[in-house]
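Visitor: below: sequence and its predicted model.
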Amino acid sequence: MNRRTKTVVLGVTLVLTAAVATGSAAASGDDHRREAAALTGTAKLYRSDGDDMTFSFDAHLATKDNDDPLKATGTFEWSHYRDGHGAWARAKVNCLVTGGKVAVVSGVITDSDLPGAKGKQVGVTVDDLGRHDRLGYSWAATGTPVETGDMPKCVSSAPFEKVKQGTGDFTVVPWQPKL
């Protein structure tokens, strides 16, 4: 190999080595900054009878709190209207547990126009299936959060509702506790 070719090969090798090292360092750094768990996004639910139901989530569990899902932070909110009647509510997150693409988030209602809802514990389950997300909520069997009674944290129902096509963008970051 002539001197010029050796110089080019050496230069390319150095550039590739630096790129691989930088990529490895960035990847390992991302693992340390990644949240322990998260549920984010907004979607409307599909209802054949025309109900307008929307759920939004901004729930997070910091890496430093990986062993305690009760230290999750954030909010979630929802609204349910039909023929001009309904209500909305916002809850402060008090628990977030995720596994794979399924998340259960719970919280206490901090603001709502539904009489008697403030202070009630509620939970929501999301199954992040891409374009076919599903959702369930703790008041599914009772009709409203007001009628659910006392509920523990981190409890909800199976994700039985379908997200309206084209509206879902839920993202679940899977929790990986040290067991």
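Guide: Cool, the structure landed. Numbering: from 1, shown residues only.
Visitor: switch to C-alpha atoms for all contacts and neighbour counts from now on
Guide: Fine.
Visitor: can you tell me which residue is spatially central in this protein?
Guide: The centre of the chain sits closest to Leu39, judged by CA atoms, centre = their mean, with a distance of 1.0 Å.
Visitor: what about versus this one:
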Amino acid sequence: MRYVRSNRLRAVALTAALLATATAGTAAAAGDGGTESSESAESAAGGKPVASADRGQRPAASLAGTAKLTRSLGDDITFSFDARLAAKHNDDPLQATGTFRFSHYLNGEGAWAEADVDCLVTGGKVAVVSGVITDTDLPGAKGLRVGVTVHDQGRNDRLGYSWAATGSPVEDKDLAPCVSSAPFEKVKRGTGDFRVLPWQPEL
């Protein structure tokens, strides 16, 4: 897969590539102090149950939903999340589970990837999630960790990703868990439905 690199932001756009077209339903978590509005969901990637041991119990933190990013050239960029930190692991974000997918296509070229979650930290309406890529068609990306930041603002959600400065996930070979960029990207109008459940650690 080739990426156009006429300038840095263009490179980021075309290698922000991976973001998979949304698949199945994700679990919606209820607000602070409540119970989950739906039981443990199938992951956005492959229908695997997330945190089934805590079914019916409010997770310590969660990130769910799907949205496309805004691109003036018509790029098709999609991120989809189903990640959570079980209540019993409230003191350890590295115990987060789930999956996220992302894809990016323009004029028939692009790539997609799926990652298994290995860290989730949320605060207010902002979430940072990371995971190791387990399946992809982007050469050299499998087995690498990537991170994504989501700012849940209703219909005006924003998003950032760990490869924003380098242009490709393949360039981030030693990324630490829960590392990403500021949420500088805008979600395409009418597609934003990211939902962040804030973490409440015992500090």
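Guide: Structure's in. What do you need? Just so you know, these numbers come straight off a predicted model, no measurement behind them.
Visitor: care to give me the TM-score?
Guide: TM-score for the superposed pair, counting by TM-score structural alignment, normalised by the length of the first structure: 0.82. Supporting figures: 153 aligned residues with a CA RMSD of 1.7 Å.
Visitor: so what does the residue nearest to the centre of the first structure match up with in the second structure?
Guide: The alignment partner of Leu39 of the first structure in the second structure, by TM-score structural alignment, is Leu63.
Visitor: all helices of the first structure, in order?
Guide: Assigned by DSSP state H, the first structure shows helices spanning 3-33.
Visitor: for the longest strand seen in it, grab the matching residue range in the second structure.
Guide: Counting by DSSP state E, the longest strand found in the first structure is strand 85-99. Aligned using TM-score structural alignment, strand 85-99 of the first structure spans residues 109-123 in the second structure.
Visitor: once aligned to the first structure, how far is that stretch on average?
Guide: After superposition onto the first structure, stretch 109-123 of the second structure lies on average 0.2 Å away from the residues it aligns with, using mean CA distance after the TM-score superposition for the first structure.
Visitor: now that stretch: buried residues?
Guide: Residues of stretch 109-123 of the second structure classed as buried: 110-122 (neighbour count, 16 or more other CA atoms under 10 Å).
Visitor: stretch 108-119 of the first structure now?
Guide: For stretch 108-119 of the first structure, the buried set under the neighbour-count rule, 16+ other CA under 10 Å, comprises Val108, Ile109, Thr110, Ser112, Ala117, Lys118.
Visitor: that one aligns to what range in the second structure?
Guide: Against the second structure, the aligned range for stretch 108-119 of the first structure is residues 132-143 (TM-score structural alignment).
Visitor: before we move on, what about stretch 49-66 of the first structure?
Guide: Following TM-score structural alignment, the partner segment of stretch 49-66 of the first structure in the second structure covers residues 73-90.
Visitor: ok, now stretch 161-173 of the first structure?
Guide: Going by TM-score structural alignment, stretch 161-173 of the first structure sits over residues 185-197 in the second structure.
Visitor: measure the matching stretch end to end?
Guide: Across stretch 185-197 of the second structure, the terminal residues are separated by 21 Å (CA to CA, to the nearest Å).
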